[in-house]
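I need the structure of the sequence given here:
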Amino acid sequence: MVSETFVLGGVPVRRLGYGTAQLTGPGYWGPRGTRADAVAVLRRAVERGVTLVDTADNYGPGLAEELVAEALRPYREDLVIATKGGVVRTSDSAWHVEGRPERLRAMCEASLRRLRTDRIDLYQLHRFDPGVPMAEQLGALDELRAQGKIRYVGLDSVTAGQLSEALALTSSVVSVQNRFHLLDRGSAAVLELCEAHGLGFLPWFPLGNGALTGRAAASVDTVAAAHGATRAQIALAWLLHRSPVLLPTPGTGSLAHLEENLDAAALRLDAAELSLLDSLAD
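Below you'll find the model as predicted:
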């Protein structure tokens, strides 16, 4: 039985969410389409039952958060808005990790303004800054939580060792966001830790970012044909079957693609199909 919901921190969310990265242009820089189209996609996602919307301050930069506010305020009580801070963008190809406590506080304040809210449900540290002690970075987020500006803390792109260290330093962490999809299980050890500690795991690039080719594509097509589904839907359904803590948030700027993605939640894969898909990892 595949669970449709997960308790993130203390809040139930639908496991299949929506990510906003594809509302911005190449390199997550500038707009991809019109504001009206982006707003329509965000609103339709929530109409379809999405309760977890994942964004970041550097998507745009700033644009994705502004679109979330324009489309979804006033925020429904059951809607969890997750954003990220800790990375500064200076061009479409430049990413600068920034974990000094004063900068993390400033980035969180800026996200609060763009999202037009008094509290961010899930504030994710986009990267650990190797030049700043982990305790100082997490301490800054704990201070923001004590001030009521964030509800829960998430971590992005961490190793199993970093996650274990973070959990020893704070009890605020409720989720991880790492690369994980049908063909990339490199974060399996992190996923196991999330399962052991009851943490949510938001897999980024849940559709593999175009990786479904060759033998893998043929195998996925075999399963897809049995369900009248697409490759993308099978990739998402596999994640939902793989672990009850996986919370995929596929992104798109297309209403049609959004509908396709969300329909994946209804697919039920049998043991033979799961075995075939499990065998595809690199």
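
When you work out contacts or count neighbours from here on, use the C-alpha atoms and nothing else.
Fine.

just the helices in the stretch 101-250 of the chain please.
For the stretch 101-250 of the chain, helices defined by DSSP state H, counting those that start in this stretch occupy the ranges 101-115, 134-146, 160-169, 188-197, 214-227, 231-242.

And the residue nearest the centre of this structure?
The centroid of the chain falls nearest to Leu202 when counting by Cα atoms, centre = their mean (4.4 Å).

about what we covered before: can you tell me which of the helices of the stretch 101-250 of the chain is packed in deepest?
Comparing the helices of the stretch 101-250 of the chain by mean neighbour count (mean count of other Cα atoms under 10 Å), helix 231-242 comes out on top with a mean of 22.

Please report the distance of Ser275 from Leu182.
12 Å (Cα to Cα, to the nearest Å).

what's the residue nearest to the centre of the chain in contact with, if anything?
Applying Cα atoms under 8 Å, 6 or more residues apart in numbering to Leu202 gives the contacts 175-178, 246-249.

re earlier: Ser275 and Leu182: who's more crowded?
Comparing Ser275 with Leu182 by other Cα atoms under 10 Å, the one with more neighbours is Leu182, at 26 against 11.

next up, for comparison:
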Amino acid sequence: MSTPISAAQAGTISIGDFTVNRIGLGTNRITNTPEAHDLLKRALELGINFIDTAHLYGDGESEKGISSAIAPYGNGVVVATKGGANGNDPQQLRRELEESLERLQIDRIDLYQLHRVDENIPLEETMQLLKSFQEEGLIRHIGLSEVTVDQLQLAMQIAPIVSVQNEYNVINRKHEALVDFCTQHQIVFIPWFPLGGLFGDTAKVEERVADIARKLNVPTRQVALKWLLQRSPIILPIPGTLSPAHLEDNLRAATLELSQENYEALTN
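I've put the predicted structure just below:
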């Protein structure tokens, strides 16, 4: 008899005043289709209760697909979205927020993340704007994406920051200092492309973990995700997929035993 699969096996993590299971779902390829709806429903069945999307994804189809499949959200499900990928102009950012609220069929977004810092607009001004959205009751918590330690520290002076989402995986390690800072300050770190991404990075991740995956007789994705879970207790991986089989494989990383020796071999 096979062991039941559940995101709860990864443990839990607190994002502001929410607690979610420690493997979520990235939805940059999710669209508003029956197949995507089935995947989202299956994710909830498997205990995934943190779903990450963005105003940008699929030109809005990701947010629409999520709400079509699983709204109204219950059972502690947190849907996080992002705005400001193509600029932080105040009118544009408010419009994107309002569109996300409409697409997701909610009155308040639990976690709203600044998708990118606009080099033409001072971060302090954008943070004041996000704080005003929070005070209006449109968003509950604020997160940032693709920031430096210095930018995070600046933002923290204006409003509480509960999460940071930067690209990070077993081969892309340029944000080590940021992971350490987030760990110290109990800010959730959400690595995007946790299994690699563009420019051949997925193949590089697979190559990096291949020997250990063969020894453990598991898919490479499980080793790559388990490494992230062991890297820091504040890391919340959000692997994306359109495949129910890959979805289950990802969650099996929670129960994979990665020895300290193997973890260090991947880390060093």
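
which position in the second structure aligns with the residue nearest to the centre of the first structure?
Mapped onto the second structure by TM-score structural alignment, Leu202 of the first structure lines up with Ile190.

re the thing from before, any idea which of the contacts of Leu202 of the first structure is closest to Tyr75 of the first structure?
Thr249 (18.3 Å; Cα to Cα).

per the alignment, the closest one corresponds to what in the second structure?
In the second structure, Thr249 of the first structure lands on Ile238 (TM-score structural alignment).

Check Leu125 of the first structure too.
Here Leu125 of the first structure is matched to Leu114 in the second structure, going by TM-score structural alignment.

Ala272 of the first structure now?
Under the alignment defined by TM-score structural alignment, Ala272 of the first structure corresponds to Glu261 in the second structure.

Give me the mean deviation of whichever strand or helix holds that match from the first structure.
For Glu261 of the second structure, the host element (DSSP states H and E) is helix 260-267. Superposing on the first structure and averaging over aligned pairs (mean Cα distance after the TM-score superposition for the first structure), helix 260-267 of the second structure comes out at 0.9 Å.

still on that earlier bit, what's the neighbour count on the match of Leu125 of the first structure?
The burial count for Leu114 of the second structure: 26, using other Cα under 10 Å.

How about the contacts made by it?
Residues in contact with Leu114 of the second structure (Cα under 8 Å, 6+ apart) are 82-85, 142-145.

Then Asp221 of the first structure?
Applying Cα under 8 Å, 6+ apart to Asp221 of the first structure gives the contacts 230-231.

What lines up with it in the second structure?
If you follow Asp221 of the first structure across to the second structure using TM-score structural alignment, you land on Ala210.

And that match, how far from Pro191 of the second structure?
Counting by Cα to Cα, the separation of Ala210 of the second structure from Pro191 of the second structure is 21 Å.

just Gly87 of the second structure next, same as before
22 Å.

Neighbour count: these two, which is higher?
Pro191 (23 against 17).

thinking that one is in contact with Val170, fair?
No. Applying Cα atoms under 8 Å as the test, Pro191 of the second structure and Val170 come out as separate, 10.5 Å apart.

rewinding a little: now distance to Glu70 of the first structure and neighbour count too, for the contacts of Leu202 of the first structure, in CSV please.
Shown next, in CSV, are the contacts of Leu202 of the first structure (distance: Cα to Cα, whole Å; neighbours: other Cα atoms under 10 Å):
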residue, distance to Glu70 of the first structure, neighbour count
Ser175, 26, 27
Val176, 27, 26
Gln177, 25, 24
Asn178, 28, 22
Leu246, 28, 25
Leu247, 24, 30
Pro248, 23, 29
Thr249, 20, 26
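
re earlier: of the contacts of Leu114 of the second structure, which are still contacts in the first structure?
Retained in the first structure by both residues aligned by TM-score structural alignment, their matches' Cα atoms under 8 Å are the following of the contacts of Leu114 of the second structure: 82-84, 142-145.

Output these as JSON lines; include the columns distance to Val20 of the second structure and neighbour count.
Output for those, formatted as JSON lines (distance: Cα to Cα, whole Å; neighbours: other Cα under 10 Å):
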{"residue": "Lys82", "distance to Val20 of the second structure": "18", "neighbour count": "26"}
{"residue": "Gly83", "distance to Val20 of the second structure": "22", "neighbour count": "26"}
{"residue": "Gly84", "distance to Val20 of the second structure": "25", "neighbour count": "23"}
{"residue": "Ile142", "distance to Val20 of the second structure": "16", "neighbour count": "27"}
{"residue": "Gly143", "distance to Val20 of the second structure": "16", "neighbour count": "27"}
{"residue": "Leu144", "distance to Val20 of the second structure": "18", "neighbour count": "27"}
{"residue": "Ser145", "distance to Val20 of the second structure": "19", "neighbour count": "23"}
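
which among those residues gets closest to Asp110 of the second structure?
Using Cα to Cα, those come closest to Asp110 of the second structure at Ile142, 8.5 Å.

How about the contacts made by the residue mapped onto that closest one from the first structure?
In the first structure, the residue matched to Ile142 of the second structure (TM-score structural alignment) is Val153. Residues near Val153 of the first structure by Cα under 8 Å, 6+ apart: 122-125, 141, 172-175.

got a markdown table for the contacts of Leu202 of the first structure, with distance to Arg43 of the first structure too?
Formatted as a markdown table, those follow (distance: Cα to Cα, whole Å):
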| residue | distance to Arg43 of the first structure |
| --- | --- |
| Ser175 | 25 |
| Val176 | 25 |
| Gln177 | 24 |
| Asn178 | 26 |
| Leu246 | 23 |
| Leu247 | 20 |
| Pro248 | 18 |
| Thr249 | 15 |
